[in-house]
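Novice: all I have is the shape, not the residue letters:
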């Protein structure tokens, strides 16, 4: 609804004065209603930060009013709202890497000022039930994990304090460094925030070869491939030789690849498959991952109910896209949400209406897929 804002023709660095008024930003009213009636109790509303930082005057006022109107829409349906400040790389100047590149530079100062404005705005929402997430999946360009932790730790403290000066009691959602995964959270020192009205978030997409199957990121740190599909969950639900044979068949049948291309693709696919199998991904493996989060909470005196698994999801099979088999997708979603709930954590899916990871029915985009909902922890 409020992400990937529309850009001006001929100027890919400038947003339209009304950047979220295009058809792609429309959230069908019927789907909103069905989502609210399906048992979910909050929605995470993601914001492209570019327009909120770039637009000025009447255009920014209109943008902020649109945010308030959307929050009221969800509140009227009985849904709480996490407003997720969500930098994207559509305009590189407003990517998380650019924002965090220099904590003493003007861009980070502008971002910090925006956080203060949003906190003031949300604190005035009379219906309550709204929280502010300071940054989605923070990442520093070309930095080690330890550097990511140190730089983001300093940045998040600045952002938290800016929000607190604007809104003393507004719930704030904090996250760990390095894309906000479990390792980032468990390396986060929560002591400066314990007495503040804060929640703590982590994202879970493991193994990425399963959760993002059908996607080709083209990067070494996100090993997925359009050829490595039909991976099962748990990992041993299908014999390994059958999986390998199917992958080889897809590569062999691709006439767009020459001999050299097929060999490189085959080597990449084999690496992904071996990593997937050696990881032994099943319910017990996920339970162990979540136990790390619980141990971090207990060690630092953070109540479990203050932790939210802010994103999880698996690609699906839809028109023009080959994601996970529906049976295995639902098994993973079931285990992950039930184990999060058993750990005392809140959880959210990514996303609702996206083609790749959506939870609407393939044959009816105005309805939530009741079979997916039935697999989730809230169906207990």
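Specialist: Alright, I've got the coordinates. Bear in mind that the values here come from a model prediction, so they are computed numbers and not experimental data.
Novice: rest of the way, CA atoms for contacts and neighbours
Specialist: Noted.
Novice: shouldn't residue 333 be within a helix?
Specialist: Yes: counting by DSSP: H, G, I helix; E, B strand; the rest coil, one finds residue 333 located in a helix.
Novice: who's in contact with the helix or strand residue 266 falls within?
Specialist: Secondary structure assignment for residue 266, by DSSP states H and E: helix 259-278. Outside helix 259-278, the residues that touch it by Cα atoms under 8 Å, 6 or more residues apart in numbering are 207, 209-210, 223-225, 227-228, 235-236, 240, 244, 247-248, 251-252.
Novice: cutoff 10 Å now
Specialist: 206-210, 220, 222-229, 231-232, 234-236, 240, 243-244, 247-248, 250-257, 279 (Cα atoms under 10 Å, 6 or more residues apart in numbering).
Novice: report all helices and strands that the next helix or strand after that helix contacts.
Specialist: Following helix 259-278 in sequence order, the next helix or strand is helix 283-300 (DSSP H and E). Secondary-structure packing of helix 283-300 (3 or more Cα pairs under 10 Å, 6 or more residues apart in numbering; DSSP states H and E): helix 182-186, strand 198-204, strand 307-312, helix 326-342.
Novice: for comparison:
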């Protein structure tokens, strides 16, 4: 996953972003999930948002050229959580324009409708996302659409699959236990105690048992739904013990791969960054008992 630098749409930063994409591909990554925040750019007026969309097209085209599948992720969960009516306008405007721009089959993309629909959207997401699917399909009938559950899109939030829809992928996020994955996360105002936590390890028999129990919920969903699943986010903040980070990431990757579930790490070069770690994660996943 590559978080949007608010300056990447400016020419002075585009080459830097391209270099990150190429580096990720050379390390072995096959897809990149782009976290996008167009609302703030749109406040700069028509010229600013037009330039942003033009640069998004350049970025996706470049990612495809180096062999990356590009997941276009509308990451405006905070804005959407505050004002549901504004969220409907924002998501409708974004997907109307984006799906039309990438509808050509030469683009290797998929569309993630909205990251973690929180706040006001918790009660309204179930009604909104089918409308967004219909909107995207009116523009693009070829590329896959990714749908997460309400709230934090956990395993337990997955919506039921719609058997009448084609090329819909359902996504969930996994960060358990938060005391390990988010230790030292001083930016989490809702959980201030996590900022003070340090040197919490992971990998005991009890830890692995808890992980296996959690993924039984995935098995339960799949037994009720015939649809593809995608682990769209999992990661560990860099302040956790380095070796245990790799053990946890490898264990979660293995749990997914055993079920034929594709996965995406959060994130590549940020606070949860995994630059250079993919070989160790993959090797550890293969070694798990």
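Specialist: Here it is on my side, so go on. The model shown is predicted, which means the values in this text are computed figures rather than measured ones.
Novice: picking up where we left off before, quick one: closest of the helices and strands packed on helix 283-300 of structure 1 to residue 32 of structure 1.
Specialist: strand 307-312 (18.9 Å; Cα to Cα).
Novice: average offset of the closest one relative to structure 2?
Specialist: Overlaying structure 2 shows strand 307-312 of structure 1 at a mean distance of 0.5 Å from the equivalent residues (mean Cα distance after the TM-score superposition for structure 1).
Novice: relative to helix 283-300, how tilted is that strand?
Specialist: 140 degrees (axes from the mean of the first three to the mean of the last three Cα atoms, to 10 degrees).
Novice: okay, and which of the contacts of helix 259-278 of structure 1 map to strands?
Specialist: Among the contacts of helix 259-278 of structure 1, none falls in strands (DSSP state E).
Novice: surely residue 87 of structure 1 meets residue 96?
Specialist: Yes: Residue 87 of structure 1 lies in contact with residue 96 (Cα atoms under 10 Å); the separation is 5.5 Å.
Novice: need the residues touching each of these two.
Specialist: Taking Cα under 10 Å, 6+ apart as the criterion, residue 87 of structure 1 and residue 96 both touch 49, 135-138.
Novice: ok so, going back, between the helices and strands packed on helix 283-300 of structure 1, which one is closest to residue 176 of structure 1.
Specialist: That would be helix 182-186 among these, by Cα to Cα, at 4.1 Å.
Novice: can you list contacts of that closest one?
Specialist: Contacts of helix 182-186 of structure 1 (Cα under 10 Å, 6+ apart): 137-138, 145-146, 148-149, 152, 174-179, 188, 200-204, 289-290, 292-297, 300, 309.
Novice: hmm, 6 Å instead?
Specialist: 176-178, 202, 296 (Cα atoms under 6 Å, 6 or more residues apart in numbering).
Novice: quick revisit: now the contacts of helix 259-278 of structure 1: which count as buried?
Specialist: 206-210, 223-229, 231-232, 234-235, 243-244, 247-248, 251 (16 or more other Cα atoms under 10 Å).
Novice: which ones among those map onto helices?
Specialist: Taking DSSP state H, the ones among these that sit in helices are 208-210, 243-244, 247-248, 251.
Novice: can you redo those residues as TSV with distance to residue 107 of structure 1?
Specialist: Converted to TSV, those look like this (distance: Cα to Cα, whole Å):
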residue	distance to residue 107 of structure 1
208	32
209	35
210	36
243	47
244	48
247	45
248	47
251	45
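Novice: for the residues you listed, which one is nearest residue 83 of structure 1?
Specialist: Using Cα to Cα, these come closest to residue 83 of structure 1 at residue 208, 25.6 Å.
Novice: and the gap between that closest one and residue 97 of structure 1?
Specialist: 22 Å (Cα to Cα, to the nearest Å).
Novice: ok, residue 150 of structure 1 next?
Specialist: Taken as Cα to Cα, the span from residue 150 of structure 1 to residue 97 of structure 1 is 15 Å.
Novice: neighbour count winner among the two?
Specialist: Ranked by neighbour count (other Cα atoms under 10 Å), residue 150 of structure 1 and residue 97 place residue 97 first, with 18 against 13.
Novice: would the more buried one count as being in a helix?
Specialist: Yes: residue state for residue 97 of structure 1 (three-state DSSP) corresponds to a helix.
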